[in-house]
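[1] predicted model follows, preceded by the sequence.
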Amino acid sequence: MTTQAEKSQQALILFAHGARDPRWAEPLQRLQQIVSKQVSGDVLVHQAFLELMTPSLPELIAHLVQQQVAAVTVVPIFLGQGGHVRRDLPELITQLSADYPQVRFTLAPAIGEDEQVLKAIADVCIAQL
């Protein structure tokens, strides 16, 4: 019988910039709850931040490695592929891949690059008229 600790798990990380005001992260927390309800119980859904908030991505990955997570998908919750998503985040993933070669890392495009997301935002904007 396989125990939870022995079971290889997958993690989905909602990665955001971070802000000084903790209320800034409230929509991300709601998103985490929505996603958690829709994915398999074997998928751990977390949030991590580039700066100003915790946990940082390296802090979270260290924790997930202790939980025997074998695959991590990082979804940047950014509207576009700016400098943080084009440069900083890939460098961070490269370093984490070197630090934890037993973990398979996948970096998704910025969420705002997805056509469905853009359509949903457009619908909300139009609804304001």
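    Thanks, I have it.

[2] only C-alpha atoms from now on, for both contacts and neighbour counts.
    Fine.

[3] run through who's touching the helix or strand hosting residue 122.
    Taking DSSP states H and E as the criterion, residue 122 maps to helix 115-127. The set of residues that contact helix 115-127 without belonging to it, under CA atoms under 8 Å, 6 or more residues apart in numbering, is 111, 112.

[4] could you check how far residue 56 is from residue 3?
    Note on residue 56: its distance to residue 3, by CA to CA, to the nearest Å, is 28 Å.

[5] okay, now the one to match up with it:
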Amino acid sequence: MNAVPPHASAVVLFGHGARDPEWAGPMQRIRARLLAAPEAPRVELAFLEFIRPTLPEAIAELVAAGVRRVAVVPVFLAQGGHLKRDLPALIESSRRAHPACRITLSMAAGEADEVVDAIAGYARNCLD
């Protein structure tokens, strides 16, 4: 039986990107929280534009390191044009480039019930 690499699975937090590098701060904090958990998967950031790495670059690096399952998590509030058009094309291209790696795409983080609940709670606490 082949040994499974310690980080055979990875999460890629995917964001739009911005010219101001501080924009990525919240994504870096999400990554740090994920990595702080016991038995954390490998976690990388990737961006559509302005900040590197791009999604294809991040996935190629993960595959080269032995990762065989990648969950791409869009850190967007909602499913807009980039997530409906650009991201599926990037995912499909990465799947073709790395057929031995299972690449899955999650819904926009902001559409998950637990994220909506957290934002609602935050908004409610803004009155205090």
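    Structure received. Keep in mind that what you see is a predicted model, and the values were worked out from it rather than measured.

[6] superposing both, give me the TM-score.
    Scored by TM-score structural alignment, normalised by the length of the second structure, the superposition of the two chains gives a TM-score of 0.92; 125 aligned residues with a CA RMSD of 1.5 Å.

[7] residue boundaries of the helices in the second structure?
    25-36, 55-64, 81, 87-97, 113-125 (DSSP state H).

[8] winner for burial among these?
    Neighbour counts (mean count of other CA atoms under 10 Å) averaged over each of the helices of the second structure peak at helix 55-64, with a mean of 18.

[9] what range in the first structure matches that one?
    Residues 57-66 of the first structure are where helix 55-64 of the second structure aligns, with TM-score structural alignment as the criterion.

[10] with the second structure superposed, average distance for that stretch?
    Overlaying the second structure shows stretch 57-66 of the first structure at a mean distance of 1.0 Å from the equivalent residues (mean CA distance after the TM-score superposition for the first structure).

[11] that older thread, can you list the helices of the second structure in a markdown table and add distance to residue 8 of the second structure?
    Shown next, in a markdown table, are those (distance: least, CA to CA, whole Å):
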| stretch | distance to residue 8 of the second structure |
| --- | --- |
| helix 25-36 | 15 |
| helix 55-64 | 9 |
| helix 81 | 31 |
| helix 87-97 | 16 |
| helix 113-125 | 27 |
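
[12] which one of those lies closest to residue 75 of the second structure?
    When these are ranked by proximity to residue 75 of the second structure, the top entry is helix 25-36, at 7.7 Å, counting by CA to CA.

[13] list the contacts of that closest one.
    With contacts defined as CA under 8 Å, 6+ apart, helix 25-36 of the second structure is touched by 13, 15, 40, 41, 42, 43, 44, 45, 75.

[14] among these, which two are most distant?
    Pairwise distances across those peak at 20.5 Å for 15 and 40 (criterion: CA to CA).

[15] settle it for me: which of those two has more neighbours?
    Shown here are residue 15 of the second structure and residue 40; by other CA atoms under 10 Å, residue 15 has more neighbours (21 against 14).

[16] the more buried one matches what in the first structure?
    Pairing criterion TM-score structural alignment: the partner of residue 15 of the second structure within the first structure is identified as residue 16.

[17] show me what contacts that match?
    When contacts are taken as CA under 8 Å, 6+ apart, residue 16 of the first structure is in contact with 47, 48, 49, 50, 76, 77, 78.
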